[in-house]
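Chemist: the following block contains a protein sequence and its predicted model.
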Amino acid sequence: MAELQFREAIKQAIDEEMESDENVFIMGEEVAEYNGAYKVTEGLLDKYGFRRVIDTPISELGFAGIGVGAAMNGLRPIVEFMTFNFAVLAADQIINHASKARYMLGGQVSTPIVFRGANASAGQLGATHSVAYDSMYAMFPGLKVIYTSEPEDAKGLLKSAIRDDDPVLFMESEQMYGLKGEVTEEEDFTIPIGKGKIKREGDDVTVVATGKMYHIAQNAAKELAKDGVECEIIDPRTIKPLDIEMIIESIKKTNRCVVVDESHPFGGLASEVGFLIQREAFDYLDAPVQRVTLPDVNAPFSKPLFDLWLPDAKNVVEAVNTVTYRK
């Protein structure tokens, strides 16, 4: 095992896929000469040159469209957005073209493209730079959405995403690029898209969390364990397709569930998981599903207000205490 930062694991995945397939290339703002806004692409320009590591103008709609066209013509582009907040400008290419090309052309065209970059809040960057977009894109048929929590998952799933013949949105938390974790040195390591993972065994309550909320859930579980409450933590890793079967099997054991989601309450991952649980496992529940989300208000700039706005371990502990009737 090697200890890598989150950014290093992502770069390793990109490097390995570019080395093994000459059709893979990466494009985006500052990915080449500047080595990437978060240093994910550091050194790739020197290794692969300007034809495969391409700096673009500040025009998300434009370079996303170039990427979609390249994918339709047999290449495998990786389109980096400095943040998915900026990718809103490219939503037409993602939603109306990449996701629908195979369907509208009767399967004659595939669009093997990865859109990747920072998702959700990063700190005091204001309301327009602090939105989680994973649930929004997961709504559209034809798109796969990945939101990883640890370096090894990031490497294995990004390699699978690059090889996938359909468009994949690969989302990363800006606050986690420096996060370190053990990454297998297994040759050509991949993780199948759509497979979640139980990352903490427990019998009292199932906690579903992804992205940086996974780490919030882990901190809460450590506090709850001091009081004898053992959480089973599931990291879906893939938002769509969602491994709901794993979640259901866990609930059959624990009979309780809390979903921790860094999006707003209406229409987010927590809402969808809650619905699927009541449809598939209603008779196993001993308490209503609880969710921990952002409030239904935009991100504040003020540091004290921002800290109140973002879910934390205390919120998760309160939700677990509610479903276990300890509150």
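Modeler: Received, thanks.
Chemist: from here on, just use CA atoms for contacts and neighbour counts.
Modeler: Noted.
Chemist: in the helix or strand encompassing residue 102, what counts as buried?
Modeler: Using DSSP states H and E, residue 102 falls within helix 101-104. Residues of helix 101-104 classed as buried: 101, 102 (neighbour count, 16 or more other CA atoms under 10 Å).
Chemist: what's the next helix or strand after that helix in contact with?
Modeler: Past helix 101-104, further along toward the C-terminus, the next helix or strand under DSSP H and E is strand 114-119. For strand 114-119, contacts defined as CA atoms under 8 Å, 6 or more residues apart in numbering pick out 76-85, 130-134, 161-162, 167-174.
Chemist: with stretch 93-110 instead?
Modeler: Stretch 93-110 has contacts (CA under 8 Å, 6+ apart) with 61, 64-65, 68, 71-72, 111, 137, 140-143, 165-167.
Chemist: buried sites along whichever strand or helix holds residue 273?
Modeler: Assigned by DSSP H and E, residue 273 falls within helix 269-281. Within helix 269-281, the residues that qualify as buried are 269, 270, 271, 273, 274, 276, 277, 281, counting by 16+ other CA under 10 Å.
Chemist: next step: the contacts of strand 114-119 restricted to strands.
Modeler: Those of the contacts of strand 114-119 mapping onto strands are 76, 77, 78, 79, 80, 81, 168, 169, 170, 171, 172, 173, per DSSP state E.
Chemist: among those residues, which one is most surrounded by other residues?
Modeler: Counting neighbours by other CA atoms under 10 Å, the top entry in the ones in strands among the contacts of strand 114-119 is residue 168, with 30 neighbours.
Chemist: in this structure that one contacts residue 141, no?
Modeler: No - here residue 168 lies out of contact with residue 141, judged by CA atoms under 8 Å, at a distance of 11.5 Å.
Chemist: which stretches of this structure form strands?
Modeler: 2-5, 24-28, 53-55, 76-81, 114-119, 144-147, 168-173, 180-183, 197-200, 205-209, 231-235, 238-240, 257-260, 290-292.
Chemist: now the ones you listed in TSV, with distance to residue 42?
Modeler: Shown next, in TSV, are the strands of the chain (distance: least, CA to CA, whole Å):
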stretch	distance to residue 42
strand 2-5	13
strand 24-28	12
strand 53-55	11
strand 76-81	13
strand 114-119	15
strand 144-147	22
strand 168-173	17
strand 180-183	17
strand 197-200	30
strand 205-209	30
strand 231-235	29
strand 238-240	26
strand 257-260	33
strand 290-292	36
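Chemist: ok, structure two:
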Amino acid sequence: MSPGRPASLAETINATLADLLEHDPRVVLIGEDIGRLGGVFRVTRGLQQRFGKDRVRDSVLAESTIIGQAVGMAISGLVPVCEIQFDGFVYPAVNQLVTQAARIGHRWNGQVEPSLVVRIPSGGGVRGVEHHSESNEALFARAPGISVACPSTGDDADQILRHAMGLGSPVVMYEPIRLYWRRNLPARSTEPASAPTAARVVRRGSDVTVATFGAVTNEVLEAAQALSPDVDVEVVDLRWVAPFDLDTVLTSVARTGRLLIVHEAAKYAGIGGEVAASVAEDGFHLLKGPVRRLAPDRRAYPPADFEDDYLISVRQIMNEVLEMTK
């Protein structure tokens, strides 16, 4: 990192992994091309040279074996941190994650508490082909025993990784590809989260709450700034989507009376539906109007030249907020 420049998401994750490897001999990294190459996005660049091939391991091109190894390592007392090259490649590993990693602790009556992390580059906006641009976090969010996190900043990724080391159960962390090396992010509040797994209020407001996570948090912040001062938008970055911090969302809705949920994954059966249902159940009396969701339709991610028609834009967010507050 050059002096005077803020660390990017990729640089922060690299530094956090290096620190964990340095201070905890149980930590082992596993993934396709993460060692000699430093990963497709160079997030693990230099770590194998520094810590050796036993600690930073290049795996075979088989996602099921990556997680299979990690489960065995975790049972043995190690803390493996796996990398899946793209979110669209995680499907061969679902069986190992859901039926093995998530259930080992209960299956053995709590005699083992396997800590392992699965890092997954995720999302669109980088002109990738269809199986490189998915947002499938809801797939694991519904699996008991698995925690799912979606950081939008390096600081949050650092906190998530450090918390996951001692959790005693699997954590899947979705890392927005288009934020890996981006530095010009919109301003946000530095107000800390109340706990490592809590949501973070990244912009205070009084007219409407927008709950979001991942890369699209930045579009939400841009929309909020563009609407100010006519509409005062409060932005809640969920950070963790399974379990998610309902209390922070309800506290925000109590201030604003309105809730919009924005995410990059398809609206149908997405995280937004769970947030909306939870707020309707526990906070209906706080609402001035119906909860609304803004997310892509349930369809395959389009070719690169048409991805702008799929991704949620700043203008769409602005229009939705204006509709809710008119």
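Modeler: Perfect, I can see it now. Everything quoted here is computed from the prediction, not taken from an experiment.
Chemist: and the TM-score between these chains?
Modeler: The TM-score (TM-score structural alignment, normalised by the length of structure 2) is 0.93; 317 aligned residues with a CA RMSD of 1.9 Å.
Chemist: one step back: in a markdown table, list the buried residues of helix 269-281 of structure 1 along with distance to residue 236 of structure 1.
Modeler: Compiled in a markdown table, these are given as follows (distance: CA to CA, whole Å):
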| residue | distance to residue 236 of structure 1 |
| --- | --- |
| 269 | 11 |
| 270 | 12 |
| 271 | 15 |
| 273 | 11 |
| 274 | 14 |
| 276 | 14 |
| 277 | 14 |
| 281 | 18 |
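Chemist: the helix holding residue 273 of structure 1 corresponds to what range in structure 2?
Modeler: Under TM-score structural alignment, the match for helix 269-281 of structure 1 in structure 2 covers residues 271-283.
Chemist: the matching stretch against structure 1, how far on average?
Modeler: Stretch 271-283 of structure 2, aligned to structure 1 and superposed, deviates on average by 0.7 Å (mean CA distance after the TM-score superposition for structure 1).
Chemist: still on that earlier bit, closest one to residue 221 of structure 1 among the strands of structure 1?
Modeler: strand 231-235 (5.8 Å; CA to CA).
Chemist: quick one: buried residues of the closest one?
Modeler: For strand 231-235 of structure 1, by 16+ other CA under 10 Å, it's 231, 232, 233, 234, 235.
Chemist: alignment lookup: the third one to structure 2.
Modeler: When structure 2 is aligned by TM-score structural alignment, residue 233 of structure 1 is paired with residue 235.
Chemist: I'd like to know how far residue 283 of structure 2 sits from residue 200 of structure 2.
Modeler: Between residue 283 of structure 2 and residue 200 of structure 2 the distance is 19 Å, computed by CA to CA, to the nearest Å.
Chemist: thought the match of residue 233 of structure 1 was touching residue 207?
Modeler: No - taking CA under 8 Å as the definition, residue 235 of structure 2 is not a contact partner of residue 207, at 10.8 Å.
Chemist: which one in structure 1 is aligned with residue 117 of structure 2?
Modeler: Residue 117 of structure 2 maps onto residue 114 in structure 1, by TM-score structural alignment.
Chemist: nope, residue 248 of structure 2 is what I meant
Modeler: Counting by TM-score structural alignment, residue 248 of structure 2 lines up with residue 246 in structure 1.
Chemist: if I pick the residue nearest to its match when sequence neighbours are not counted, what's in contact with it?
Modeler: Nearest residue to residue 246 of structure 1, sequence neighbours excluded (CA to CA, 6 or more residues apart in numbering): residue 196, at 7.0 Å. By CA under 8 Å, 6+ apart, the contact set of residue 196 of structure 1 is 234, 235, 236, 237, 238, 242, 243, 246.
Chemist: if we can go back for a sec, and the helix holding residue 102 of structure 1, which stretch of structure 2?
Modeler: Going by TM-score structural alignment: helix 101-104 of structure 1 matches residues 104-107.
Chemist: distance of the residue mapped onto residue 149 of structure 1 from structure 2 relative to residue 324 of structure 2?
Modeler: Aligned against structure 2 by TM-score structural alignment, residue 149 of structure 1 finds its counterpart in residue 152. Relative to residue 324 of structure 2, residue 152 of structure 2 is positioned 25 Å away (CA to CA).
Chemist: the more surrounded of those two?
Modeler: Applying other CA under 10 Å to residue 152 of structure 2 and residue 324 shows that residue 152 carries more neighbours, namely 24 against 18.
Chemist: mind checking how far the match of residue 117 of structure 2 is from residue 43 of structure 1?
Modeler: Taken as CA to CA, the span from residue 114 of structure 1 to residue 43 of structure 1 is 20 Å.
Chemist: looking at these two, which is more packed in?
Modeler: Shown here are residue 114 of structure 1 and residue 43; by other CA under 10 Å, residue 114 has more neighbours (28 against 18).
Chemist: tell me, how many residues neighbour residue 74 of structure 2?
Modeler: When neighbours are counted by other CA under 10 Å, residue 74 of structure 2 registers 25.
Chemist: so how far is residue 115 of structure 2 from it?
Modeler: According to CA to CA, residue 74 of structure 2 stands 6 Å off from residue 115 of structure 2.
Chemist: quick check: neighbours shared by those two?
Modeler: With contacts taken as CA under 8 Å, 6+ apart, residue 74 of structure 2 and residue 115 have residue 80 as neighbours in common.
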